[in-house]
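>>> sequence unknown, structure follows:
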């Protein structure tokens, strides 16, 4: 894999090979992504939806903490307000469902599911700041083509991690059985699988793109706001009931989202005002040092 770097001297662009430590970092991120997905899938089968959603909603909090320590993310009152509101909004949706332990499940299984979902949230929350840290530590200038290379390596190793687990657990044998039992038919089942894979890649590409253009915290915020949006889309397309909890959650999410961008707008406006003031300061030139 190669990355073309720009050259301001109008010379022929130099092809730069991806540095080994960058490749290694991408493999680590990919392995962590695969592990996080595995833990999430295992825990989801052991926990009720309400409990798993509530724990998963803490991903944004982990993202904020890791962003603070790993990439020295600067927080303002607006960004903190945004994080808190989005976590509360997700928590309101999670508490809407029943929180009882599934029938026939032992306390040990339930506890393992709870632990794995917590670890999954921590891992998923760390991946975005780790990606931003990789960008900051790269020796070469970060371009979007280089980001695509990093994402390709990370997704490759995340896929390998998942494939190994599926082979060991003989999960490929279950695909044909699930396709036969799918309510919309086998063809629709495979179409859904392929479409889900493509959409997931677009999703991850957008997430790393936001990190490249802004920060890992903003990427985490945009991911978190998807939960209440998904609930609203379910009301529109699947005719689900729009309970009061969904309305409150959506309102809090939008409030948090606007709060973040309002804070960024004020910060940018302040920086622009400072820059203009500095450029407009009168420049005094004096040849006599005594004057």
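Looks like it arrived, so ask away. Just so it is clear, the model here is predicted, and its values are computed rather than measured. Numbering: from 1, shown residues only.

>>> please make it C-alpha for all contacts and neighbour counts, starting now.
Noted.

>>> any idea how far residue 205 is from residue 140?
According to C-alpha to C-alpha, to the nearest Å, residue 140 stands 20 Å off from residue 205.

>>> again with residue 173
30 Å.

>>> between these two, which one's more packed in?
Legend: neighbour count by other C-alpha atoms under 10 Å for residue 173 and residue 205, higher for residue 205 (16 against 11).

>>> check it against this one:
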């Protein structure tokens, strides 16, 4: 399990559950809010793909706040506690994941610029199939009938969502641009489907106590290198020179332009921390399933705020996603009860018997 750094005992289990709930909330906010605000940027006059991709990870400095709080708490327990607990192998692995994330962000932002939210959100759902595949290969993920059922339902739900999406094509986007954006969205889904299990593999292989503080440090390094990757692209594309002009021409005004960019950065940091935190408390498959389940929330919000069409396909996708969600967690609850019963039976057998 990826959560080996959590303190043992009832207190540790309670803390793990609290962390799981908190990270699920962060993942919900990031999964729904990030794509919506990015789409607002493109709808209201923004068109810089490298800037958008950079913005996905550029909010990493905000992680200094929880990291500082964590360090202060650790210093109270041990005066010899180091500011950075991450060792070099983990740092290098996090940097590699960051570069992959930067590449994935660019591909995703390119698709976001040419697709409606309803379609581009496929990247946050169709990656589940690839996450399940790579989780099986990289971390030997065990599947139950319920988890397999959930994966199938969520993938089918994503496939249904893709039907007739060309009718939702944004104004000014040609058929060729739409097809390229859709194909790149699939590529980005494959890449992120690899990243989640790869992070779990790193957690399992790290040769130091795995704590939530270490998870936050890993995300900080990952986001830093992802941002550096995209900054190089921005420099090559002259994005920094264009930003002031783009801000002046933004439909909602120059101040709101920068507020939108800041909001995008913060929401995506919530997404990454939530995704990696769920891996820490559970597994990469759980993280992938939660990302896919939150897709309907994005769908509904896109219909409300951007007046996108809510076709029958989206309703079917919503029902399948909720069905998959219930199936997965029902299976997890049954598995937890079975393991608890097995543990109790083992303890009873080990008790000394007196005649």
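Cool, got the structure. This is a predicted model, so every value here is computed, not measured.

>>> what helix or strand is residue 140 of the first structure on?
Under the criterion DSSP states H and E, no helix or strand holds residue 140 of the first structure.

>>> counterpart of it over in the second structure?
Under the alignment by TM-score structural alignment, residue 140 of the first structure pairs with residue 208 in the second structure.

>>> grab the nearest non-local neighbour of its match.
Ranked by C-alpha to C-alpha, 6 or more residues apart in numbering and with sequence neighbours excluded, the top spatial neighbour of residue 208 of the second structure is residue 87, at 8.0 Å.

>>> give the aligned equivalent of the one you found in the first structure.
Match for residue 87 of the second structure (TM-score structural alignment): residue 19.

>>> please apply the same query to residue 322 of the second structure.
In the first structure, the residue paired with residue 322 of the second structure according to TM-score structural alignment is residue 254.

>>> cool, residue 313 of the second structure as well?
By TM-score structural alignment, residue 313 of the second structure lines up with residue 245.

>>> the helix or strand containing that match against the second structure, how far on average?
Residue 245 of the first structure belongs to helix 244-280 when elements are defined using DSSP H and E. Superposed on the second structure, helix 244-280 of the first structure shows a mean distance of 1.1 Å to its aligned residues (mean C-alpha distance after the TM-score superposition for the first structure).

>>> hmm, back to that, burial count for the match of residue 140 of the first structure?
Applying other C-alpha under 10 Å, we find 13 residues neighbouring residue 208 of the second structure.

>>> and residue 249 of the second structure, by the same measure?
Residue 249 of the second structure: 15 neighbours (other C-alpha under 10 Å).

>>> can you map out the strands along the stretch 1-150 of the first structure?
2-4, 15-17 (DSSP state E, counting those that start in this stretch).

>>> winner for burial among these?
Comparing the strands of the stretch 1-150 of the first structure by mean neighbour count (mean count of other C-alpha atoms under 10 Å), strand 2-4 comes out on top with a mean of 16.

>>> by contact count, what packs against that one?
strand 15-17, helix 144-168 (3 or more C-alpha pairs under 8 Å, 6 or more residues apart in numbering; DSSP states H and E).

>>> quick one: distance of it to the chain centre.
Relative to the mean C-alpha coordinate of its chain, strand 2-4 of the first structure is positioned 26 Å out (C-alpha atoms, centre = their mean, to the nearest Å).

>>> which residues are contacting it?
Identification of contacts with strand 2-4 of the first structure by C-alpha atoms under 8 Å, 6 or more residues apart in numbering yields 13, 14, 15, 16, 17, 18, 145, 146.

>>> so who does the last one touch?
Meaning residue 146 of the first structure. 2, 3, 18.

>>> the same query, at a cut-off of 7 Å, please.
residue 3 (C-alpha atoms under 7 Å, 6 or more residues apart in numbering).

>>> likewise the fifth one?
Residue 17 of the first structure is in contact with 1, 2, 3, counting by C-alpha under 7 Å, 6+ apart.

>>> can you tell me the helix or strand for the spatially most central residue of the first structure?
Nearest to the geometric centre of the first structure sits residue 220, at 4.8 Å (C-alpha atoms, centre = their mean). In the assignment (DSSP H and E), residue 220 of the first structure maps to helix 216-224.

>>> how much does that helix stray from the second structure?
Mean for helix 216-224 of the first structure is 0.8 Å (mean C-alpha distance after the TM-score superposition for the first structure).

>>> where in the second structure does that helix align, residue-wise?
Counting by TM-score structural alignment, helix 216-224 of the first structure corresponds to 284-292 in the second structure.

>>> hmm, back to that, gap between the helix holding residue 245 of the first structure and the chain center?
20 Å.

>>> buried stuff in it?
246-247, 249-257, 259-260, 263 (16 or more other C-alpha atoms under 10 Å).

>>> ok, of those, which one's closest to residue 238 of the first structure?
residue 246 (14.7 Å; C-alpha to C-alpha).

>>> name all residues that make contact with the closest one.
Contacts of residue 246 of the first structure (C-alpha under 7 Å, 6+ apart): 93, 228.

>>> rewinding a little: wait, which of the strands of the stretch 1-150 of the first structure is closest to residue 50 of the first structure?
Closest among the strands of the stretch 1-150 of the first structure, once you apply C-alpha to C-alpha, is strand 2-4, at 44.6 Å.

>>> and residue 234 of the second structure, what's its match in the first structure?
Match for residue 234 of the second structure (TM-score structural alignment): residue 166.

>>> count of neighbours near the residue nearest to its match when sequence neighbours are not counted?
Spatially, and ignoring its direct neighbours in sequence, residue 166 of the first structure is nearest to residue 172 (6.6 Å; C-alpha to C-alpha, 6+ apart). By other C-alpha under 10 Å, the residues close to residue 172 of the first structure number 12.

>>> residue 191 of the first structure versus residue 172 of the first structure, what's the distance?
Counting by C-alpha to C-alpha - residue 172 of the first structure and residue 191 of the first structure are separated by 17 Å.

>>> now swap in residue 153 of the first structure and tell me
25 Å.

>>> those two: which is more packed in?
Comparing residue 153 of the first structure with residue 191 by other C-alpha under 10 Å, the one with more neighbours is residue 153, at 22 against 11.

>>> give the contact list for that one.
Contacts of residue 153 of the first structure by C-alpha under 7 Å, 6+ apart are 26, 27.

>>> any idea what it aligns with in the second structure?
Checking TM-score structural alignment: residue 153 of the first structure goes with residue 221.

>>> residue 33 of the first structure - nearest residue in space that isn't next to it in sequence?
Here the residue nearest residue 33 of the first structure, using C-alpha to C-alpha, 6+ apart, is residue 158, at 5.8 Å.

>>> okay, that neighbour and residue 193 of the first structure: tell me how far apart.
17 Å.
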